[in-house]
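1. sequence unknown, structure follows:
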């Protein structure tokens, strides 16, 4: 029961259990606080194996825009597809917490595309007892969102996208009264892609992308307290040599980098009377946080730089015509020690045949990290609408 409540409490205010009561300098651990952290969890095996880089992608993967950057959806030509995933979450801490969901996209032409994504976060059950220890009932905790996205390509290189999320968060608690949350958030994205000819049969695909995700109002789990949701800015760069090696085979090397910064207030430094001595008042609107978050850290510019997370991804893929492929992936997630110290590697594998895809990824972190061993399995089907056969 105590472990369950500790786990639930960290979901109500992300990372709050590690936050010092009084921040004396910007060099000390000074974690950002936000709620509804499930909005920011990666749920796609391919992106996960690729270091969770998803603001940019290659032309080969048609569903990448469903997740982090809606601008990528309309770069598909006339494609459609569907994906389903399953992810046990923090299985080293709790055994009955998991995420699962389904998504789909449809690009009727090369300029316009739509996508939908449903994700459900099962947080397990809490058993209630009376003062004598007798069982009196059970309550469930869960969260979910439904995301609707639209993307438009203005030419072969530039595209933009927007997405709307409806989400609900119900956290069961035997210790305090917790409000059930119903709210919305928005995603915006831009993408620039260009293909260079290396020779008559080989190409170099490049992509630069920007995404603003989870922009929305503050929410309140506990009366009198308002929390931010994980508003975030992501910038990505991508390069992909697509090499002809045989009339039936192509070899691809994909390399990606993504920088991320949460657009929420940095907790200021306080004196022992609770007065702010350095930094800015964090009790502001979510709109003001979009720009104040760039200069409000009590540690100044150095602390602002420390708030940037770095993600690196690589993939090696061998394709056989448009019939199938096999892929191997590796990624790195780097976060400063004063901002959470969530540093880990990701490994992933993928196989596709006649439009069917199966992808798997796993996180390797220090053994005492709750993320160590987390894995995702994704199955999907994608087909080309402007061909007589339904393949990649």
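-> Okay, I see it. Computed from a predicted model, the values in this text were never measured in an experiment. Residues are numbered from 1 along each chain as shown.
2. from now on I want contacts and neighbour counts done on CA atoms only, so please keep to that.
-> OK.
3. what's the longest helix in this protein?
-> helix 2-12 (DSSP state H).
4. list the buried residues for that one?
-> 8, 9, 11, 12 (16 or more other CA atoms under 10 Å).
5. for the nearest residue to residue 271 once chain neighbours are set aside, the count of nearby residues, please.
-> Distances taken as CA to CA, 6 or more residues apart in numbering place residue 277 nearest to residue 271, at 6.4 Å, with adjacent residues excluded. Applying other CA atoms under 10 Å, we find 14 residues neighbouring residue 277.
6. what helix or strand is residue 277 located in?
-> strand 276-278 (DSSP states H and E).
7. could you point out the helix or strand that follows that strand?
-> Following strand 276-278 toward the C-terminus (DSSP H and E): helix 286-292.
8. the residue nearest to residue 271 contacts residue 270, doesn't it?
-> Yes. Contact criterion CA atoms under 8 Å: residue 277 and residue 270 qualify, at 5.4 Å.
9. okay, the closest residue to residue 114 other than its chain neighbours and residue 101: tell me how far apart.
-> Residue nearest to residue 114 in three dimensions, not counting chain neighbours: residue 150, with 4.7 Å by CA to CA, 6+ apart. Residue 150 sits 19 Å away from residue 101 when distances are taken as CA to CA, to the nearest Å.
10. and here is the other one:
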């Protein structure tokens, strides 16, 4: 018997990859999937807003949150590079890296591509006599191509295709684990409209996306295939232009995994044959059946379904589209992962260059996510009014970032 790679990953980290508990035990209520890093914002701006991004103004990382925003991007070309040392309270050789960019292919559409790479450090394998039998550098990456089309001045749709590879264990001894590979798609929609309320000028944006719709990840045993983190994201953003130099955006997202909830009975061991049989049955569901059933399969009923929704919110202040200050908060129910943290960020834009930085402040003192930073560099070329004779920006292409 060999450990399932997803479970081994939790052991390697000393905590679930995205879970904030310092003394971590795999809670039977928590949902686990393959490649959970796919749900984590790769860029500093999104991280500073508490991971919200379904309806924020589009930038080079727009397709990660909602490919429907791509038709509204404010430049002809844009590229962003992001880096985050990961779990530095636990180890010093893990990191999350990303490069993303887009190009307009007309006044109303754009294509985008991104590569996200998660390095999980180094594993030293030892036998029962504590003799080193080799080492391995586990890693995961996802390559994505996206297309977004603005169907009107206010509404757009987008789609993404993604290749995901996860290599967590490597070959050692009689281990038969293999790299996991999967293909997935995203679907997104975005709506943006200017409003005048009294003397105030506002912009209201709404966004929704279903991401990581793809085949299960198989490492060695097809019977133990794991769902990708198929996710439903709904969000809104309201921007108030205070004057010609100052504006502020309030944004909010809600996220829910569209995968089966684990079956459990409080007071009954997780390895009880009856509990294991129910969970094996759920694991064999098809992608569509699992997604549709994810709204009603929590053992705790409707109240538990609500606890499976992660909440993200943030505020962004911008001065003259040059300097930005951001604050956000991310909430996950204690029995569903217990990620709860405040995020603080700053950003600067000057001509074609920009930089964002974010710092996470978790609720718990002893927390693997403490002192997590994320940095993003941006290179933006040719505003649309400079790239096209007619302004193709439509309803909301003025960059808030």
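-> Noted; the coordinates are in hand. Here the structure is a predicted model, which means the values were calculated and not measured.
11. and residue 149 of structure 2? What does it align with in structure 1?
-> Aligned by TM-score structural alignment, residue 149 of structure 2 pairs with residue 152 of structure 1.
12. quick one: contacts for that match?
-> Residue 152 of structure 1 makes contact with 71, 74, 111, 112, 113, 159, 160, 161, according to CA atoms under 8 Å, 6 or more residues apart in numbering.
13. over to residue 226 of structure 2?
-> Shown in contact with residue 226 of structure 2 (CA under 8 Å, 6+ apart): 33, 34, 216, 217, 218, 283.
14. shared with structure 1, which of the residues you listed?
-> Compared against structure 1 with both residues aligned by TM-score structural alignment, their matches' CA atoms under 8 Å, those retain 33, 34, 216, 217, 218.
15. what is the neighbour count of the fourth one?
-> If I follow you right, that is residue 217 of structure 2. For residue 217 of structure 2, using other CA under 10 Å, the count is 23.
16. repeat for the last one
-> Other residues near residue 218 of structure 2 come to 21 when the count uses other CA under 10 Å.
17. can you check the third one too?
-> Other residues near residue 216 of structure 2 number 24, with proximity taken as other CA under 10 Å.
18. my guess is it contacts residue 223. True?
-> No. Using CA under 8 Å, residue 216 of structure 2 is not in contact with residue 223, being 10.7 Å away.
19. quick one on the thing from earlier: quick one: the residue nearest to residue 114 of structure 1 and residue 234 of structure 1, what's the gap?
-> In terms of CA to CA, residue 150 of structure 1 sits 19 Å off from residue 234 of structure 1.
20. same question, residue 9 of structure 1
-> Residue 9 of structure 1 is 27 Å from residue 234 of structure 1, by CA to CA.
21. what do you get for residue 297 of structure 1?
-> Going from residue 297 of structure 1 to residue 234 of structure 1 by CA to CA gives 19 Å.
22. kindly report the same for residue 368 of structure 1.
-> 28 Å.
23. specify which member of the buried residues of helix 2-12 of structure 1 is nearest to residue 330 of structure 1.
-> Nearest to residue 330 of structure 1, judged by CA to CA, of the buried residues of helix 2-12 of structure 1 is residue 11 at 28.2 Å.
24. filter the contacts of residue 152 of structure 1 to the buried ones?
-> 71, 74, 111, 112, 113, 159, 160, 161.
25. out of those residues, which comes closest to residue 145 of structure 1?
-> residue 161 (18.5 Å).
26. residue in structure 2 matching that closest one?
-> Alignment note (TM-score structural alignment): residue 161 of structure 1 maps to residue 158 of structure 2.
27. look up the closest residue to residue 185 of structure 1, ignoring the ones flanking it.
-> residue 216 (4.4 Å).
28. now the residue nearest to residue 271 of structure 1: how far from residue 297 of structure 1?
-> Relative to residue 297 of structure 1, and taking CA to CA, residue 277 of structure 1 is found at 12 Å.
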